[in-house]
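Trainee: Any chance you can model this:
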Amino acid sequence: MARPNLDLIAALRRTARKIEKGSPYQWGHMGSCNCGNLAQELTRLTKAEIHAHALANGRGDWNEQLNDYCPTSGLPMDLLIGEMMEAGLDPDDLKQLERLSDVRILQRLPPEKRYLRHNFRDDVVLYISEWANMLEEQLLAPIKLPHFEWSEQTVLA
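Mentor: Modelled structure (predicted):
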């Protein structure tokens, strides 16, 4: 499960905004798919660099890359995935992002919006945006603000 933090939440929001505004999106391309777009934000690599890293490993799609992920291999794609893990993600987060399948996120959506398609721009934007909202709520949940009693005297003072 993703570790809520400001940098990850901001990267998710930037990713959703970029996809929504028309940045390159192609589900079959390792650098411009769901995970690829988020990887661009977290690693500052280009879509071409991400795609080249994936091809160099020769393992296939993101799911296969994540199944074979080895943090000590030194392979470019494993280093990239490692950087994403350092940002607060785990392999399951990325597998679910690629398929838009995290039930915790889907349950937060209106019932008519819960059947998302992984190769549709609007569905990806909705999923990533809701994920950011969920992580933000988790991050803020332990913060308790003091309760103030308000009276007319407080307002007039």
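
Trainee: Going by C-alpha atoms from here, please, whenever you check contacts or count neighbours.
Mentor: OK.

Trainee: Which other helices and strands does the one helix or strand L139 maps to contact?
Mentor: Assigned by DSSP states H and E, L139 belongs to helix 121-140. Counting contacts by 3 or more C-alpha pairs under 8 Å, 6 or more residues apart in numbering; DSSP states H and E, helix 121-140 packs against helix 6-20, helix 103-106.

Trainee: Identify, out of those helices, the most deeply packed stretch.
Mentor: Greatest average neighbour count among those goes to helix 6-20 (a mean of 19), per mean count of other C-alpha atoms under 10 Å.

Trainee: and this one, so I can compare the two:
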Amino acid sequence: MQSIEAIFGLVMLLAGATIYQWVDEDGNRHYSDRKPDVEQFVEVELDEGSISTYRAVPTPAPAENGEGPENAGAAGPETPERAARSNAAARRDELERYCNDLLEDLDAVQDQLRRGYREPRGQQLRDRRRELRAAYRRECV
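Mentor: You can find the predicted model right below:
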């Protein structure tokens, strides 16, 4: 439920709209971009830094233009330029996989934090999230 609230909050933040929050008589928290019909509500100020926007980007399918590994020797002998390009492409692919793994790990930690925890597990999760964010910023941005 909190992830839905975060996504909703992000959409509303990007749209530049005012967000209203209120609690109904059953204790359920509600959010809307329209002013509610209840007397007790709050206009929510969103802090962009508190909204998690990390999501892994799907890896595109391999191109079907004959450049795949199965056709590696079909275009002639390996030249130094071709070897350098293939090494650079392999490094890029490896970095992309590493960055996607970091994002997936970060999402998993964030989901665990949203589900709730007991100390000291919460601090361990926050520390892990901090490490993953630092690694992502250092290696992938």
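
Trainee: Please state their TM-score.
Mentor: The TM-score (TM-score structural alignment, normalised by the length of structure 2) is 0.30; 64 aligned residues with a C-alpha RMSD of 4.5 Å.

Trainee: re the thing from before, let me have the helices and strands packed on helix 121-140 of structure 1 in JSON lines, extended by distance to N37 of structure 1.
Mentor: Listed next are these as JSON lines, based on distance: least, C-alpha to C-alpha, whole Å:
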{"stretch": "helix 6-20", "distance to N37 of structure 1": "6"}
{"stretch": "helix 103-106", "distance to N37 of structure 1": "19"}
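
Trainee: tell me which element V109 of structure 2 is part of?
Mentor: Going by DSSP H and E, V109 of structure 2 is in helix 80-115.

Trainee: Pull out the buried positions in the helix or strand just after that helix.
Mentor: Per DSSP H and E, helix 80-115 of structure 2 leads on to helix 121-140 as the next helix or strand towards the C-terminus. Buried residues in helix 121-140 of structure 2, counted by 16 or more other C-alpha atoms under 10 Å: 125, 128-129, 132-133, 136.

Trainee: CSV please, covering these and showing distance to D101 of structure 2.
Mentor: Below are the buried residues of helix 121-140 of structure 2 laid out as CSV (distance: C-alpha to C-alpha, whole Å):
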residue, distance to D101 of structure 2
L125, 17
R128, 14
R129, 13
L132, 10
R133, 12
Y136, 10
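
Trainee: Let me know the closest of the residues you listed to A15 of structure 2.
Mentor: R133 (25.9 Å; C-alpha to C-alpha).

Trainee: roughly how far apart are N100 of structure 2 and H30 of structure 2?
Mentor: Noted for N100 of structure 2: a distance of 33 Å to H30 of structure 2, by C-alpha to C-alpha, to the nearest Å.

Trainee: now the helices for structure 1?
Mentor: Remark: helices assigned in structure 1 by DSSP state H are 6-20, 34-43, 47-57, 62-67, 76-86, 91-99, 103-106, 121-140, 152-156.

Trainee: what's the most buried one of those helices?
Mentor: Comparing those by mean neighbour count (mean count of other C-alpha under 10 Å), helix 34-43 comes out on top with a mean of 24.

Trainee: Could you report the distance from N100 of structure 2 to A135 of structure 2?
Mentor: Separation of N100 of structure 2 from A135 of structure 2 (C-alpha to C-alpha) stands at 12 Å.

Trainee: Same check on D111 of structure 2?
Mentor: Distance from D111 of structure 2 to A135 of structure 2, by C-alpha to C-alpha: 19 Å.

Trainee: cool, and L103 of structure 2?
Mentor: 10 Å.

Trainee: Which residue, other than its chain neighbours, is closest to Q110 of structure 2?
Mentor: R129 (7.3 Å; C-alpha to C-alpha, 6 or more residues apart in numbering).

Trainee: Isn't that neighbour up against D111?
Mentor: No: taking contacts as C-alpha atoms under 8 Å, R129 of structure 2 lies outside contact range of D111: 10.8 Å.

Trainee: what about E104 of structure 2, neighbour count?
Mentor: Neighbour count for E104 of structure 2, taken as other C-alpha atoms under 10 Å: 17.
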